[in-house]
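Novice: Pasting a predicted model and its sequence here:
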Amino acid sequence: MRGFIRYQFISYIRSLKMIPPLTVFGLWVIILYTYKDVPILSSYAVTSIAIYLIMAWITMSIFSIEGESEKHILFMQLGSKLRYLWGKWAICLFAAIILIIFSIFYPILMNNFREAIQPIHFGLSIYNHFILALFGIFVGTFFSVTSFASKKYTWLSAILVIVVSISYSGLVEKVGLLKWGLLLFPPVMNVIKYLNGEDMVHIGQEFWLAVLWGLTYTVVGFIVILKMFLLKER
């Protein structure tokens, strides 16, 4: 398994597919923190959304390293289709951790925030960046390893899901009937709503319910992907 992860990592680096998403993300963060004295929570909300978008991009590029024939050869070498999936996810998580560390510590090191960062800010930033990174990996994986959308529409479908999930509040406000159907989309706005206000935040029951829903969606979503992947590749 370690050999496969190492092989995937080297293959991804050599493919140069990581350059566009990493460049876009790096520029996004640097431009965001061009000015000093920016608010903490709302700034982290922006970089959380950025990680969501970029991780979907990175995940789809990681799953596109090899073709169908190479993939089936890897299945045989690994002795398990699940090991293939777990290995891919390991690379995705490694990329996500790098982006999260950069997102959180860059403005701190550059002294961009208008006030000193508190433990509550730090905890919220880690949670939001990590859960949205998982949402991005979920979306990217879903359209890479399942047969939900035809191959030529995978990127378009992923973009559609991302846009709808980010626009959830506005869509529900305009068309209330969409509320239940949109529960199938990653609850992005439900997660980051605690980063959209002032730098003072109250952690209460509503917050923990939002955390529970975000974690539940993630766990159930990845289980669904596992099942759909195995059905497709049987």
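Specialist: All right, it came through fine. Numbers count the residues shown, from 1 in each chain.
Novice: Please count neighbours and contacts with C-alpha atoms only from this point.
Specialist: Fine.
Novice: Please work out which residues outside stretch 112-120 touch it.
Specialist: Tyr33, Tyr35, Lys36, Asp37, Val38, Pro39, Ile40, Pro107, Ile108 (CA atoms under 8 Å, 6 or more residues apart in numbering).
Novice: Most neighbours among those, please name it.
Specialist: Taking other CA atoms under 10 Å as the neighbour criterion, Ile40 ranks highest of the contacts of stretch 112-120 with 26 neighbours.
Novice: so what's it up against?
Specialist: Counting by CA under 8 Å, 6+ apart, Ile40 has contacts Phe113, Arg114, Glu115, Ile117, His121, Asp199.
Novice: Distance check, it against Ser48.
Specialist: 12 Å (CA to CA, to the nearest Å).
Novice: cool, and Lys152?
Specialist: From Lys152 over to Ser48 the distance is 28 Å, taken as CA to CA.
Novice: Mind checking which of the two has more residues around it?
Specialist: The neighbour comparison of Lys152 against Ser48 (other CA under 10 Å) goes to Ser48, with 29 against 8.
Novice: Use this one as the comparison:
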Amino acid sequence: MTSLVSFLHTCYMRSYRYGPPTFVFFLGIIFVYSVVPNPVMASYAFSTTFLFIISAVICYTFIDIETSNQESVTMLHSGSLLKLYISKLVYSWLFSVPLALYAVLFPALFQKFDRNPSFEELCMSLIYHVSSSWLGVALACWFSSKFIRSRVMSFLLLSVVVVVTLSVQGIENILPEGLENMILLLPPLNSTVNVLVDYDAATLYSKLNVIGASLLYGVISAALFLFMLHRRKLDSSYS
């Protein structure tokens, strides 16, 4: 799988599709921290949300990077469609790790905070960024052209889902009684943001629980995506 991920990396670098989202992220972080000082964990709550959005865009631009003919050849070399798309999901997530490091280390190293963050805060913030980026990847994969042919429609739908995810707390307050559980279908990004904003008051359980929830949601979402992709391939083979 390492060689496959390396090949996908080469394809993505040559496509230059990574340029706009990474440029926006780097510039956005610099702009946000142009005014100092800033609260430590509340600032990380913002950059975690920002990285979630950027990771979703990165996965969206990467998941369909190959043409149908190119993908068929790559699938033959990789051995299976599932292995190819697992590699795509893993690569999309790995691509966001340097962005997470940048978001955590830039303000700390250049003294953009009102105090020096502790080692624990830096480590936990990095984990929150990485787990939230996985949420973005696991969400965006569903908007592949394998499921939605129109790229305009798929991007609009992804944008709507991202906005709804960011507005989940307000939506939960206006939902009729009995429908609150529908919120569980959305990525648990809001839980991570709440923990970061109230980090000092949060218990160790809640700090770790939101990480586990993000990773678990991402794994379930990605597994369902791969299952549906496999079913779709089987259906097309028999039709």
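Specialist: Done, it's in. All figures in this text were calculated on a predicted structure; none of them were measured in a lab.
Novice: what are the ranges of the strands in the first structure?
Specialist: Ranges of strands within the first structure: none, based on DSSP state E.
Novice: Now check the first structure for the residue matching Leu109 of the second structure.
Specialist: By TM-score structural alignment, Leu109 of the second structure lines up with Leu109 in the first structure.
Novice: count of residues packed around that match?
Specialist: Counted with other CA under 10 Å, Leu109 of the first structure comes out at 9.
Novice: and if you look at Val24 of the first structure?
Specialist: Neighbours of Val24 of the first structure (other CA under 10 Å): 12.
Novice: That one pairs with which position in the second structure?
Specialist: Per TM-score structural alignment, Val24 of the first structure is aligned with Val24.
Novice: tell me the contacts of Gly221 of the first structure?
Specialist: Counting by CA under 8 Å, 6+ apart, Gly221 of the first structure has contacts Phe138.
Novice: center of the second structure, which residue is that?
Specialist: With distances taken as CA atoms, centre = their mean, Gly136 lies nearest the centre of the second structure, 2.2 Å away.
Novice: hmm, back to that, a markdown table for the contacts of Ile40 of the first structure, including distance to Val175 of the first structure?
Specialist: Formatted as a markdown table, these follow (distance: CA to CA, whole Å):
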| residue | distance to Val175 of the first structure |
| --- | --- |
| Phe113 | 37 |
| Arg114 | 38 |
| Glu115 | 39 |
| Ile117 | 38 |
| His121 | 34 |
| Asp199 | 31 |
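Novice: now, which of the residues you listed sits nearest Ile54 of the first structure?
Specialist: Distance to Ile54 of the first structure, by CA to CA, is smallest for His121 among these, at 22.7 Å.
Novice: out of everything not next to it in sequence, what's closest to the closest one?
Specialist: Nearest residue to His121 of the first structure, sequence neighbours excluded (CA to CA, 6 or more residues apart in numbering): Leu41, at 6.8 Å.
Novice: check contacts around that neighbour.
Specialist: Here Leu41 of the first structure is in contact with His121, Ser125, Tyr194, Leu195, Asn196, Gly197, Glu198, Asp199 (CA under 8 Å, 6+ apart).
Novice: Just the buried ones from those?
Specialist: His121, Ser125, Tyr194, Leu195, Asn196, Asp199 (16 or more other CA atoms under 10 Å).
Novice: Serialize those residues to JSON lines and add fields for distance to Leu230 of the first structure.
Specialist: Compiled in JSON lines, those are given as follows (distance: CA to CA, whole Å):
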{"residue": "His121", "distance to Leu230 of the first structure": "40"}
{"residue": "Ser125", "distance to Leu230 of the first structure": "34"}
{"residue": "Tyr194", "distance to Leu230 of the first structure": "37"}
{"residue": "Leu195", "distance to Leu230 of the first structure": "37"}
{"residue": "Asn196", "distance to Leu230 of the first structure": "39"}
{"residue": "Asp199", "distance to Leu230 of the first structure": "45"}
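Novice: now, among the residues you listed, which is nearest to Ile5 of the first structure?
Specialist: Closest to Ile5 of the first structure, out of all of these and judged by CA to CA, is Ser125, at 28.1 Å.
Novice: Could you find the closest non-adjacent residue to that closest one?
Specialist: Tyr44 (6.2 Å).
Novice: That neighbour is in contact with Ile104, isn't it?
Specialist: Yes - at 7.4 Å, Tyr44 of the first structure and Ile104 qualify as touching, with contact defined as CA atoms under 8 Å.
Novice: Need the overlap of contacts for those two.
Specialist: Residues touching both Tyr44 of the first structure and Ile104 by CA under 8 Å, 6+ apart: Ser125.
Novice: Looking at the two, which has the bigger crowd around it?
Specialist: Neighbours were counted for Tyr44 of the first structure and for Ile104 using other CA under 10 Å; Tyr44 has more, 25 against 19.
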